[in-house]
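Q: I'd like to go over a predicted model; first the sequence, then the structure.
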Amino acid sequence: MTPERAQPVTMADVAARAGVSRALVSIVLRGVPGASAANRERVLRAAAELDYHPDERARLLGSGRSRRLGVVHGLHEPFHGELLDALYAAVAGTPWRLTLEPRSRTRPEPAAVRALLDQRVEALVLLGPGSGRAALQELGARVPVVVVARALPRVDAGVVRTDDDAGARLAVEHLLALGHRRVVHVHGGRAPGAAERRAGYRRAVREAGLRPELVAGGGDGAAGEAAAAALLAGPPPEAVLAFNDECAAGLLHALRARGTAVPADVSLVGFDDSTVAALSTVSLTTVAQDPAALARHAVAEAVARVEGDTDRPEVVVAPRLVVRGTTTGRARGSG
């Protein structure tokens, strides 16, 4: 019976147990030619008896590989948390591991990217990056890059995103089917996906013979609360499509605080289907992205680019509508 060891078993320990050199142990464990059958058997038996496990990280570094995908995520973006969860599931059972670096109001995206490159990641997965096209093009020329949740044509990077245009159309069509005729979009400004959601909203409203109405918003609850004040400065709309769930939650709170009932007075739709949408106090109708599919495709794109397969089309994942408690049929009688 092998006694408990305070220190991890090393290759030198295996060599001593097998009565061979450390170099020969390395040859056997790497599976390369150069050891006799007898020596190979002795080394493998010694490794098994000592429960020896090679240092995978050291082996990879020695080969010039790290098998690590660097992920830049928004520290205060709830949907990014769901994407990270899905990314970990996507690499489970593969040789690949994730290294995370956040961006925030006080830590810009380039700082997170530099930190990952310093850690010798083999590819970058950028969640909803805010960097400009030129900066991303330059980055893509240096290291394999996959952009998630942002449309980015004509840039040397893989792109995996939700069909934001189609998602906005789903939301508007749902509201129109409920009988609403004045549907306002609280948009996301220059945030990733915002332009596509605006386009989908405008197209769906115009196709119904109605006039688009846009109110400046953003990606957090404070933006939603500010938008509510603008919406209620005049006659309130019948329905609102918010840029995302966080914005919608801020709208919901502010509308209710001002005595506007949701959905009896105003129907409200968010975007993302993040964890906040399913809270019983929110119960938000929303357009769901598919974080599991986005993550699977992002990992596949990153690995393919590391291996030299860069001629790949963008991956666009279909959204779906999740109907909860913030939308209902039109209560007003006027047309």
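A: That came through fine.

Q: okay, CA-based contacts and neighbour counts for the rest of this
A: Fine.

Q: show me where the stretch 51-200 of the chain has its strands.
A: Using DSSP state E, counting those that start in this stretch, the strands assigned to the stretch 51-200 of the chain run over residues 68-74, 97-103, 123-127, 145-148, 158-162, 183-187.

Q: can those go into CSV with extra columns for mean neighbour count?
A: Shown next, in CSV, are these (neighbours: other C-alpha atoms under 10 Å):
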stretch, mean neighbour count
strand 68-74, 24
strand 97-103, 17
strand 123-127, 26
strand 145-148, 26
strand 158-162, 26
strand 183-187, 25
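
Q: alongside the first one, take a look at this:
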Amino acid sequence: MSDVSAGDARRPARPGGGRRVTMRDVADAAGVSQPLVSIVMRDVPGASPESRAHVLQVAARLGYRRDERARMLKQGRSRLVGIVFHAAQPFHGQLIDELQLAARAAGYNVSLAAVTKRRGEADAIEALLGERVEGLVLLGASLDEPQLNRIADEVPVVTVASQYSSERFDSVSMDDARGTELAVQHLHQRGHSRILYLGAPGVSGDEVRTATFLEAAAEAGIGDEIAIVAGGASEAAGAEAIADALQRYPDTTAVIAFNDRSAQGVVAQARLLGKRVPEDLAVVGFDNSEQAELPYLQLTSLAQDPAQLASAAVEMVVGRVDANAEGEVPRIGEHRILPTELVVRSSSGGSGNSVERSR
């Protein structure tokens, strides 16, 4: 005969098979009614201190968690911010970490949707809208302004690291134009005039960087010596583009790559071609990602501060979401451009991590 008390017999083992523990499970295990468990979990009057303590103890033992999302949806709220990011971009990983921290501090959760080779940005956005997110943060958005305006008619939208001017959604980015100026000035001051910009046509930020590169080179008096080559935002694209570019422009002594990933490909391919970095070819990237500090790379790079970008993005999207919930009149789109700085390392002839700030 089993040595189990009647009270224990009423207490089921924690549900298996991955099933979520429910209030009914807690009620059965605690030997109380489900309405009493609901009272305790909602932290409202109606339960004695002893009953409250007992129910909470059983709930903790079973691993019960309140379904906050369902509770919020019943109130017409999800307190959920959707984040669209590009899976191939390491810098977006850093941004996601900071966005999650900032959202949590504001009392919101996040839901992620990746842009991949097989899923575009529009599809990732649709997936998040299906989860009833209250706002969207788009990292490196590439959709045009009319498309984003239509999405912003449904939920508040903030783009990060993409510059727009719409009155219907917000954006925050680092100062791409000033960053490009700093890169050109830095290389020119070190004696380089045959500078190559390795762009990424169609990728957010490239248009501004390309235009500013031409302007900064002209201002430095080297407009006739520079070159612009279409590359891409990946290591492979950077490696392939620099191999071709050095055949077309063999006198090139310095490269400004669209981002750190592209710059990493440039450095690797240049070394395979017998070029010394920085003695034969100085290299500058964008993002100042974690990869830029790798000992074998030590990449000079324009810094984008993920904490600043995330803080601003969450502040703007939550501000719009809360304003909508209060029925306030929609405000005009806000577009912030944050200051950038050039972190100088050995890939461009620097030593250590010196910093040249934007003004």
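A: Okay, I see it. Here the structure is a predicted model, which means the values were calculated and not measured.

Q: closest to Glu4 of the first structure out of the strands of the stretch 51-200 of the first structure?
A: strand 97-103 (29.8 Å; C-alpha to C-alpha).

Q: now the closest one: which residue numbers in the second structure?
A: Using TM-score structural alignment, the residues of the second structure aligned to strand 97-103 of the first structure are 109-115.

Q: how close does the matching stretch sit to the first structure?
A: Aligned to the first structure and superposed, stretch 109-115 of the second structure gives a mean residue distance of 0.9 Å (mean C-alpha distance after the TM-score superposition for the first structure).

Q: picking that back up, mind putting the strands of the stretch 51-200 of the first structure into TSV with distance to Phe271 of the first structure?
A: As requested, the strands of the stretch 51-200 of the first structure are arranged in TSV below (distance: least, C-alpha to C-alpha, whole Å):
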stretch	distance to Phe271 of the first structure
strand 68-74	17
strand 97-103	22
strand 123-127	16
strand 145-148	16
strand 158-162	11
strand 183-187	11
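
Q: nearest to Arg59 of the first structure, out of these?
A: Shortest distance between Arg59 of the first structure and the strands of the stretch 51-200 of the first structure, using C-alpha to C-alpha, is found for strand 68-74: 13.4 Å.

Q: mean per-residue distance, the closest one versus the second structure.
A: Following superposition, strand 68-74 of the first structure is found to deviate from the second structure by 0.9 Å on average (mean C-alpha distance after the TM-score superposition for the first structure).

Q: map Ala310 of the second structure across to the first structure for me.
A: Alignment note (TM-score structural alignment): Ala310 of the second structure maps to Ala295 of the first structure.

Q: I'd say that match and Glu82 touch.
A: No: between Ala295 of the first structure and Glu82 there is no contact under C-alpha atoms under 8 Å: 9.6 Å.

Q: who's more crowded, these two?
A: Using other C-alpha atoms under 10 Å, the more surrounded residue of Ala295 of the first structure and Glu82 is Ala295, with 25 against 17.

Q: and the more buried one, that one's in a helix?
A: Yes: membership of Ala295 of the first structure in a helix is supported by DSSP: H, G, I helix; E, B strand; the rest coil.

Q: got a list of what the residue lying closest to it once chain neighbours are set aside touches?
A: Of all residues not flanking Ala295 of the first structure in the chain, Leu87 sits nearest, at 4.9 Å (C-alpha to C-alpha, 6 or more residues apart in numbering). The contact partners of Leu87 of the first structure, by C-alpha atoms under 8 Å, 6 or more residues apart in numbering, come to 292, 295-296, 299.

Q: quick one: contacts for the residue in the first structure that Leu196 of the second structure lines up against?
A: Aligned counterpart of Leu196 of the second structure in the first structure: Val184 (TM-score structural alignment). Val184 of the first structure sits next to 212-215, 237, 239-241 when contact means C-alpha under 8 Å, 6+ apart.
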